[in-house]
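1. Sequence first, predicted coordinates after that:
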Amino acid sequence: MSEESVNIEEQPCNTNVEESPAVAATPKQTKLPMAKIKNIMKCDPDANIVSNEAVFITAKATEFFIDAIAKETYSITAKGKRKTVTKKDLQTILDTLDCLCFMEGTIDI
């Protein structure tokens, strides 16, 4: 199946995250501390050497993941006509979206 024929609606999780253009890996382009991410990645005994590009991609993927979950959770909050996001809203998203099934049971309510 070619990339052109993939229907976005068929994807298991459509998080509506905007695509950003490819950019060079520099620390100023991430919101998360790359040094901390690198230290976390090095905790894996199989990862002796971690490239800066791998750290950058991991940081950006984490930012997009957090952004998508935050937007989805806020949408539940807004539907309830509330301004404060609660754990219950996050749990609703985790239970509702199939692409987040790996996180089931991670939040105690």
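-> Nice, I can see it.

2. Please make it C-alpha for all contacts and neighbour counts, starting now.
-> Noted.

3. what helix or strand is the residue nearest to the spatial centre of the chain on?
-> With distances taken as C-alpha atoms, centre = their mean, the residue of the chain nearest its centroid is F65 (0.8 Å). For F65, the host element (DSSP states H and E) is helix 52-79.

4. What of K81?
-> Counting by DSSP H and E, K81 is found in no helix or strand.

5. residues near the spatially closest residue to K60 that is not a sequence neighbour, how many?
-> In this structure, K60 finds its nearest non-sequential neighbour in T30, 6.5 Å apart by C-alpha to C-alpha, 6 or more residues apart in numbering. The tally of other residues near T30 (other C-alpha atoms under 10 Å) stands at 15.

6. residues touching T30, list them.
-> 56, 59-60, 63 (C-alpha atoms under 8 Å, 6 or more residues apart in numbering).

7. Against that first model, consider the following:
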Amino acid sequence: MAAAVPVPVPEAAGPGPGPGEEAAAGPLCPGSARGARLPLARVKALVKADPDVSLASHEAVFVLARAAELFVETIAKDAYVYAQQGKRKTLQRKDLDNAIEAIDEFAFLEGELLLGFSILCDLLHGGGLGKELSPLQSPLFPYH
């Protein structure tokens, strides 16, 4: 029986990404298949709503959208811990409030989420914006 001889495998033009790193043209590039989950046109409209912003490049809008996604993912994971403590699988407003109160990084959100969550919950449950909220025409919530 012949001994197996290892065959060298040619490597690419450099070492691949290390653990926890992504390739330069990986899934976080604006032109990739994954892209951002948030609609970039709405993110750009929100950015341009700021009077101090005159131009917003595609890359800047993409980075802002991706940062928002990561923020939502982080706060949702932290809030889910409180839902699990309550033996629930569904996040509730009180879970988000508990995460905001318990985690120092979310301190800037204390007292700021009442209206935002009301609008979001209304939209998620198919109600659209209520008549009392219709003056709040936002590029992110064009449902009025």
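-> Received it, and whenever you're ready, just let me know what you need. Computed from a predicted structure; not experimentally measured.

8. Got a TM-score for the pair?
-> The TM-score (TM-score structural alignment, normalised by the length of structure 1) is 0.75; 90 aligned residues with a C-alpha RMSD of 1.7 Å.

9. thinking again about what came up before, mind checking what the residue nearest to K60 of structure 1 lines up with in structure 2?
-> Here T30 of structure 1 is matched to A36 in structure 2, going by TM-score structural alignment.

10. quick one: that match and F117 of structure 2, what's the gap?
-> 22 Å (C-alpha to C-alpha, to the nearest Å).

11. Equivalent analysis for A67 of structure 2, please.
-> 19 Å.

12. is it true that N48 of structure 1 touches I40?
-> No. Contact criterion C-alpha atoms under 8 Å: N48 of structure 1 and I40 do not qualify, at 11.8 Å.

13. On the three-state scheme, V50 of structure 1 is what?
-> coil (DSSP: H, G, I helix; E, B strand; the rest coil).

14. Give the full set of residues in contact with it.
-> If you count contacts by C-alpha under 8 Å, 6+ apart, then V50 of structure 1 has 38, 41-42 around it.

15. redo that, cut-off 10 Å
-> 38-39, 41-42 (C-alpha atoms under 10 Å, 6 or more residues apart in numbering).

16. Which of these sits closest to M103 of structure 1?
-> Of all the contacts of V50 of structure 1, M103 of structure 1 sits closest to M41, with 19.8 Å by C-alpha to C-alpha.

17. Show me what the closest one aligns to in structure 2.
-> By TM-score structural alignment, M41 of structure 1 lines up with V47.

18. swap in K88 of structure 1?
-> K88 of structure 1 maps onto K94 in structure 2, by TM-score structural alignment.

19. can you check C101 of structure 1 too?
-> Per TM-score structural alignment, C101 of structure 1 is aligned with A107.

20. A59 of structure 1: how many residues sit nearby?
-> The tally of other residues near A59 of structure 1 (other C-alpha under 10 Å) stands at 22.

21. I figured it hits I37, correct?
-> Yes. Taking C-alpha atoms under 10 Å as the definition, A59 of structure 1 is a contact partner of I37 at 7.0 Å.

22. Not counting its neighbours along the chain, what's nearest whichever residue in structure 2 pairs up with E72 of structure 1?
-> Per TM-score structural alignment, the equivalent position to E72 of structure 1 in structure 2 is D78. Leaving aside its sequence neighbours, D78 of structure 2 sits nearest to A99 (C-alpha to C-alpha, 6+ apart; 5.9 Å).

23. Surely that neighbour and L91 touch.
-> No. Applying C-alpha under 10 Å, one finds A99 of structure 2 not in contact with L91, separated by 11.2 Å.

24. So between the two, which is more surrounded?
-> A99 (21 against 16).

25. what's next to the helix or strand containing the more buried one, contact-wise?
-> Taking DSSP H and E as the criterion, A99 of structure 2 maps to helix 93-102. Here helix 93-102 of structure 2 makes contact (C-alpha under 10 Å, 6+ apart) with 75-86, 105-111, 113-114, 117-118, 121.
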